[in-house]
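Structure for the following, please:
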Amino acid sequence: MFSLQRISELLPGPLKGLTVRFDSAPINSIDRLSDFVHTRSSYISQTALYGYLKTRMGTRYRQLFEDPVFSQTIRAAAVKIFLAGLGDLTVYAVARVRKGHNLSDEDAARLAMLCFERAAQSGLEDTPADMIPATALSAFGERLEGTDWTAMASGSSAFTSSEAALIAHAPVADEFKELDREIMGNSIRLRWRDAREQLDKRLDADALYRAWLDRG
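Reported below is the predicted structural model:
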């Protein structure tokens, strides 16, 4: 069987979350929060992308995934989708920490940027520099400047960038992506719903708030 795991082996790089065994320990430190947003964003971005490509390509997917040129195209798309998803999940997670605590918008933005940087560094460790958008950090910083943290703490409000990135960057003809838009959107939204539920079960917002204050 040519599984998603096999696909990820053919396309080594930024998305190391597919085969990682997720733990269930409390998310009570900045390190644990960074690890959570990294692994879940990796997992969701690649399962959404690779799953869609496998479905759309049909019986030709094995040949295309093993093609060196096309595999690099997929890898470049995966990096962009990963970064978009990482931004979405980071904003949601920090908004959940902020909720009910005396964390200013400025501190929420600083915590989010710290987590995003750490998670991106881990997720893109083996990725060629020319595949990583040079504006990744600055673009996330611009997003944080206008973030409504109260709104981002509820439901799927934070998870729009990754859905748009999947549709924009999946290496499939635009006419097919337009036909598949609803399917693609539903697929990634369901995955993010599961990630939110996991986060909410494990998040120790009080401990994380104290850890942030301890950093001064």
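
C-alpha only now, for contacts and for neighbours.
Noted.

neighbours of the closest residue to Leu166 other than its chain neighbours, just the number please.
Nearest non-adjacent residue to Leu166, counting by CA to CA, 6 or more residues apart in numbering: Ile81, 5.9 Å away. Using other CA atoms under 10 Å, Ile81 has 29 neighbouring residues.

same question, the one 10 residues further on
Val91 has 30 neighbours, counted by other CA under 10 Å.

swap in Tyr52?
19.

Now do the same contact list for the closest residue to it other than its chain neighbours.
With sequence-adjacent residues excluded and distances taken as CA to CA, 6+ apart, Tyr52 is closest to Met184, at 7.2 Å. By CA atoms under 8 Å, 6 or more residues apart in numbering, the residues touching Met184 are 48, 52, 163, 166-167.

And for Asp35?
Ala119.

how far is the helix or strand harbouring it from where the chain is centred?
Counting by DSSP states H and E, the element that carries Asp35 is helix 30-57. Its chain's C-alpha centre and that of helix 30-57 lie 6 Å apart, by CA atoms, centre = their mean, to the nearest Å.

That one: which residues count as buried?
For helix 30-57, a neighbour-count test (16 or more other CA atoms under 10 Å) marks 30, 32-54 as buried.

what does stretch 165-176 give?
In stretch 165-176, counting by 16+ other CA under 10 Å, buried: 165-167, 169-171.

export those residues to CSV and tack on secondary structure?
Supplementary listing: the buried residues of stretch 165-176 in CSV, determined by DSSP: H, G, I helix; E, B strand; the rest coil:
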residue, secondary structure
Ala165, helix
Leu166, helix
Ile167, helix
His169, helix
Ala170, coil
Pro171, coil
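
One more sequence to fold, the one below, so I can look at both together:
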Amino acid sequence: MGTRYPSMFEDDVFIGSINIAKLHVFAACLSDLTVHAVAKIGAEGALSQDEASALARHCHAEGLAQNAEALPDAQIVEDWRERFHDRIADLHWQNAATSGDCFAESPKALFKWAPIADELKRFDREIVENSIRFAFGEVTRAFRERADLSALARDWQSRSTRG
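Okay, here's the model as predicted:
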């Protein structure tokens, strides 16, 4: 795109591609961040496997609900929900809390949905995927500093027993 970069944002086809891409990247980021946060909460708060999975489904659903106005048709959102449920079905939450595998979906989505010709993408895969991993470093650091993980786990457990 080079020096034509500013003019590309006047191109309706390009803008449409960007909008499609950002929604799919949003879904992948929501999945990754949910897995990361719940794994950390579960490990610190000694949540059972079932409690952590229920919390993850709740958080993911809330993330989708809070952004419903910006999301595409219901079928795509349902597909995202199903993929997330499949992802966490056999997830070992304690292992997820100590590994970097929580952030597996968003780098792939960013690479896949970037509005760049596939033959050009292949040279930049590592750079593109690492860019989002590095960005999540700041997010996860802020989460560690601000969140009271034990309190979050206790709150979830108290909700579960009430409801």
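
circling back: dump the buried residues of stretch 165-176 of structure 1 into JSON lines; add distance to Tyr209 of structure 1 as well.
Listed next are the buried residues of stretch 165-176 of structure 1 as JSON lines, based on distance: CA to CA, whole Å:
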{"residue": "Ala165", "distance to Tyr209 of structure 1": "31"}
{"residue": "Leu166", "distance to Tyr209 of structure 1": "33"}
{"residue": "Ile167", "distance to Tyr209 of structure 1": "35"}
{"residue": "His169", "distance to Tyr209 of structure 1": "36"}
{"residue": "Ala170", "distance to Tyr209 of structure 1": "37"}
{"residue": "Pro171", "distance to Tyr209 of structure 1": "41"}
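
which among those gets closest to Thr127 of structure 1?
Taking CA to CA as the measure, Thr127 of structure 1 lies nearest His169 of the buried residues of stretch 165-176 of structure 1, at 17.3 Å.

For that closest one, what is the corresponding residue in structure 2?
Residue correspondence to structure 2 (TM-score structural alignment): His169 of structure 1 is matched to Trp113.

Thought Ala27 was touching its match, still the case?
No: using CA atoms under 8 Å, Trp113 of structure 2 is not in contact with Ala27, being 11.7 Å away.

any idea which helix or strand carries the closest residue to Ser34 of structure 1 other than its chain neighbours?
Of all residues not flanking Ser34 of structure 1 in the chain, Cys115 sits nearest, at 4.8 Å (CA to CA, 6+ apart). Per DSSP H and E, Cys115 of structure 1 falls inside helix 105-123.

now the residue nearest the centre of structure 2: how far from Pro107 of structure 2?
Ranked by distance to the mean C-alpha position of structure 2 (CA atoms, centre = their mean), the top residue is Cys29 at 2.2 Å. According to CA to CA, to the nearest Å, Cys29 of structure 2 stands 9 Å off from Pro107 of structure 2.

Ok, Ser7 of structure 2 next?
Remark: distance between Ser7 of structure 2 and Pro107 of structure 2 (CA to CA) = 27 Å.

again, but for Asn19 of structure 2
As judged by CA to CA, Asn19 of structure 2 and Pro107 of structure 2 stand 17 Å apart.

Neighbour count for the two, which is higher?
Shown here are Asn19 of structure 2 and Pro107; by other CA under 10 Å, Pro107 has more neighbours (22 against 15).

and after the helix or strand harbouring that one, which helix or strand comes next?
Using DSSP H and E, Pro107 of structure 2 maps to helix 105-113. Going down the chain from helix 105-113 of structure 2, the next helix or strand is helix 118-121, by DSSP H and E.

what does that next one contact?
Phe111.

mean distance, that helix to its aligned residues in structure 1?
The superposed helix 118-121 of structure 2 is, by mean CA distance after the TM-score superposition for structure 1, a mean 1.2 Å from where its aligned residues fall in structure 1.

Within the helices and strands, which one has the aligned residue in structure 2 for Ser187 of structure 1?
Mapped onto structure 2 by TM-score structural alignment, Ser187 of structure 1 lines up with Ser131. Assigning secondary structure by DSSP H and E places Ser131 of structure 2 in helix 125-146.

how much does that helix deviate in direction from helix 105-113?
150 degrees (axes from the mean of the first three to the mean of the last three CA atoms, to 10 degrees).

so how far does helix 125-146 of structure 2 sit from its counterpart in structure 1?
Using mean CA distance after the TM-score superposition for structure 1, the mean distance for helix 125-146 of structure 2 is 1.0 Å.
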